[in-house]
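*Asks:* the sequence and its predicted three-dimensional model are supplied below.
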Amino acid sequence: MKRLRTWACTALLALGATACGSGDAGGGQSAAVESGKPAKVVVGLLSVAAVAPVYLGDDKGFFEKEGLDVEFRPVQGGAEAVPMLMSNEIQFTFGNAISMAYAQLQGINMQFVTEGAQGGTNAKDATSGIVVSKKSGIKSAEDLAGKTFGVNQLKALGEITIRTALDKRGVDTSKIKFVEIDFPEMNAALANGSIDAAFSTEPFMSQALAAGNRNVMDAISETAPHLSLSGYFTSKQYAEQNPDVVKRFQRAMNRSLDYAASHEDEVRAVIPQHTKVPPKVAEMMKLPHWTSELNVDSIRLLISQGRKYGLFKKDIDVDAMLGSAS
């Protein structure tokens, strides 16, 4: 929670500074088109395979056709992206509902613009899983009671979905523990025994299974089929001041998502160009489920479960988060 408090405070400071500032479309409050020129927007992106549709859509000219001049900027996560949104350094970013909920608790209002990526419907078509060492005595989800899980971030998606999925199976979750470990380090943590199970995702899950480790369940699909893992969002302030630009970005992004869903070969080709995923891994890894249909019910479920498990100390206004994207 210390990390979350830190970025939230930084973002609030940025919000205060923004209230007194002005500038052009890339650094001020308005991206309105002048004299027929395209609107310049900057999009914050993580270096993950799930963002492939936005690059593909740019290559196909979907954003240009909507009168948008897009620039992509790397971000490491909500801790970096939210202050950049509030200072209007970027106008849109890739992130998730949990980060948006924490921001709202700090008085920072974000809005979904479109879907980002969704989970599978079962363990076979999922891009995530709960992986245990090949030497582990854990054979099923029921054996996970009281175990230590590696998750990429504490008090976030991993914890919510693991608790939810195990509760559904009647597994006692009162004594399970969570340790924060970056995804690339999960397999090593399994090997050295510092965790009993890893909340893993692609491409690291495929690497783990290739080494003989086992996937005992997919907590994400068991929480909800096609659960909304991420999305593209903006600040409420920007959305209110630039509704036309937001609508155009939404249309271009939705077209990009649907195109990616039906052009797998092109997706696998574009992933190594913009992420650290090697071409050979990109050819073999499972891909997220992409669609322009925002899974609103799964977002509401995530927030509700987060409240149930004590991650959020107050109720979250999900309707405000969804904005016009619902």
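*Replies:* Good, I have the coordinates.
*Asks:* rest of the way, CA atoms for contacts and neighbours
*Replies:* Will do.
*Asks:* roughly how far does the closest residue to residue 133 other than its chain neighbours sit from residue 219?
*Replies:* In this structure, residue 133 finds its nearest non-sequential neighbour in residue 213, 4.8 Å apart by Cα to Cα, 6 or more residues apart in numbering. Using Cα to Cα, to the nearest Å, residue 213 is found at 17 Å from residue 219.
*Asks:* before we go on, here's another structure to hold up against the first:
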Amino acid sequence: MPTTRVGRRRLRTLSALLTLSAVLALTTACGHSGPGTTADGKDVLRYQGQSGIVTAYELADSLGYFSKIQLHWESDTTSGPANIQAAATKQIEFGSAFNGAVVKLVSGGAPVKSVLASYGSDDLSFGAYLVKDNSPINSARDLIGKKIAVNTLGAHYEFVAREWLHDNGLTEDEIKSVQFVVIPPVSAEEALRNGQVDVAALSSPFLDVADQRGGVRTLFTDKALFGKFDYGTYVFRTDYIAAHPDAVKDFVQGTARAIRWLQTTPTDQVQAKFRAVIAARGRNENDGLVKIWKSPGIPVPGAVIAEKEIQIWIDWLGRNGDQAAGKLHAADLFTNQYNPYANGTYPSDSGPNGEAIAK
């Protein structure tokens, strides 16, 4: 019966949250807030990167925007939720994930706070849900009982798809019939073309590659649903923010400026810089994705967080039975105080060094 399935799901969710809470308690009791400092007094920030991709904070480091911190790559992350859980459990100092996953983590008791937007949808970069050209799927109702490929569960693509299905009139039981299948983005297009799934959720650069090959069409996009929007944020543990405010401030100001650099620099120059960064870090990576890069996907100058970008997912989780999330307030989950484009250091529409931008 539906009620039984929901009950089992909530028990699994509760079990997972209790496990995370136990891990957090353990690391708080016997861990420390970071790996220490360099010989010249800089705070070392451990992080998880992404193969073949240059993150905004890695770009900031290369551009010389940090003065009080030194980045230390630990490994590559497998997903946004895993990345922020690693931050919450003190394996690294900060992480980035979809805001719905951040809210879910906080609702489970994790002491983290968002400090800067990390990704989103702008005019050139966004997420799309693809079907084959000859697919009979043309509406939300056509997805009942079908399979959607997503990069991970409980993150951006699943949340957005569920919201789209809800907005298009499907009942909760009908939405539950839609199966979300975890397939890495590099393999999702092939899975769609081979008929393993009915829909593949992709964003740039994988979306661009699929479009170039042809034979697929867009069912809907996140941009069509929410407009230009910031979907994810960088988070730090609240105890780290309290103990190392200057380090967090330096990370935010430098990364915000790097994002602004991406927002205001010609594409060919960005791609050249990315190739140089990938070559310099010596991780034996393929830089093939760089040539397809179009934009940072963050529409707001300097990646300033807006309250609505958090509140929408608090409301979503509350509507879907997460009572703890329903009691949260967006303003308590984020801060813009360290962002130079929000705290008065730079005009909101200025360049990466506060300079006026030619129009």
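*Replies:* On my side now, so go ahead. Note that the structure is a prediction, hence the values are computed from the model and not measured.
*Asks:* any idea what the TM-score is?
*Replies:* Scored against TM-score structural alignment, normalised by the length of structure 1, the superposed chains reach a TM-score of 0.80; 312 aligned residues with a Cα RMSD of 3.3 Å.
*Asks:* hmm, back to that, of residue 213 and residue 219 of structure 1, which one has the most company?
*Replies:* residue 219 (26 against 20; other Cα atoms under 10 Å).
*Asks:* thought residue 165 was touching that one, still the case?
*Replies:* Yes - at 5.3 Å, residue 219 of structure 1 counts as touching residue 165 under the criterion of Cα atoms under 8 Å.
*Asks:* neighbours around residue 139 of structure 2, how many?
*Replies:* Counted with other Cα under 10 Å, residue 139 of structure 2 comes out at 12.
*Asks:* regarding it, what is its secondary structure?
*Replies:* coil (DSSP: H, G, I helix; E, B strand; the rest coil).
*Asks:* quick one, what contacts it?
*Replies:* residue 219 (Cα atoms under 8 Å, 6 or more residues apart in numbering).
*Asks:* what distance do you get for it to residue 168 of structure 2?
*Replies:* Applying Cα to Cα to residue 139 of structure 2 and residue 168 of structure 2 gives a distance of 8 Å.
*Asks:* over to residue 178 of structure 2?
*Replies:* Relative to residue 168 of structure 2, and taking Cα to Cα, residue 178 of structure 2 is found at 14 Å.
*Asks:* neighbour count winner among these two?
*Replies:* When residue 178 of structure 2 and residue 168 are compared for neighbours, residue 178 comes out ahead with 17 against 12, by other Cα under 10 Å.
*Asks:* counterpart of the residue nearest to residue 133 of structure 1 in structure 2?
*Replies:* With TM-score structural alignment as the criterion, residue 213 of structure 1 lines up with residue 215 in structure 2.
*Asks:* and for residue 187 of structure 1?
*Replies:* Using TM-score structural alignment, residue 187 of structure 1 lines up with residue 189 in structure 2.
*Asks:* now do the strands in structure 2.
*Replies:* Taking DSSP state E as the test, the strands found in structure 2 are 43-49, 69-76, 94-98, 112-121, 127-132, 147-150, 179-182, 199-203, 216-221, 229-237.
*Asks:* Provide the aligned range in structure 1 for the last one.
*Replies:* Just to be clear, that refers to strand 229-237 of structure 2. Strand 229-237 of structure 2 maps onto residues 227-235 of structure 1, going by TM-score structural alignment.
*Asks:* any chance you could list what contacts that stretch?
*Replies:* 85-86, 91-97, 109-120, 220-221, 294-296, 298-299.
*Asks:* can you check stretch 205-215 of structure 1 too?
*Replies:* Counting by Cα under 8 Å, 6+ apart, 127, 128, 129, 130, 131, 132, 133, 134, 135, 187, 285 sit against stretch 205-215 of structure 1.
*Asks:* straight-line length of it, end to end?
*Replies:* End to end - Cα to Cα - stretch 205-215 of structure 1 spans 8 Å.
*Asks:* list the buried residues for that stretch?
*Replies:* The neighbour-count check on stretch 205-215 of structure 1 (16 or more other Cα atoms under 10 Å) flags 205, 206, 208, 209, 213, 214, 215 as buried.
*Asks:* what about residue 94 of structure 2, how many neighbours?
*Replies:* Residue 94 of structure 2, neighbours per other Cα under 10 Å, totals 27.
*Asks:* structure 1: which residue goes with that one?
*Replies:* Aligned partner of residue 94 of structure 2 by TM-score structural alignment: residue 92.
*Asks:* contacting residues for the residue most central in space within structure 2?
*Replies:* When Cα atoms, centre = their mean is applied to structure 2, the residue found nearest the centroid is residue 97 (3.3 Å). Applying Cα under 8 Å, 6+ apart, we find residue 97 of structure 2 in contact with 79, 80, 81, 83, 84, 118, 155, 232, 233, 234.
*Asks:* doesn't residue 155 make contact with the third one?
*Replies:* Yes - counting by Cα under 8 Å, a contact exists between residue 81 of structure 2 and residue 155, whose distance comes to 6.9 Å.
*Asks:* of those two, which one has the most company?
*Replies:* For residue 81 of structure 2 versus residue 155, the count of surrounding residues by other Cα under 10 Å is larger for residue 81: 25 against 21.
*Asks:* distance of residue 260 of structure 2 relative to residue 297 of structure 2?
*Replies:* Distance from residue 260 of structure 2 to residue 297 of structure 2, by Cα to Cα: 11 Å.
*Asks:* circling back to that earlier point, so how far is residue 47 of structure 2 from the match of residue 213 of structure 1?
*Replies:* 38 Å.
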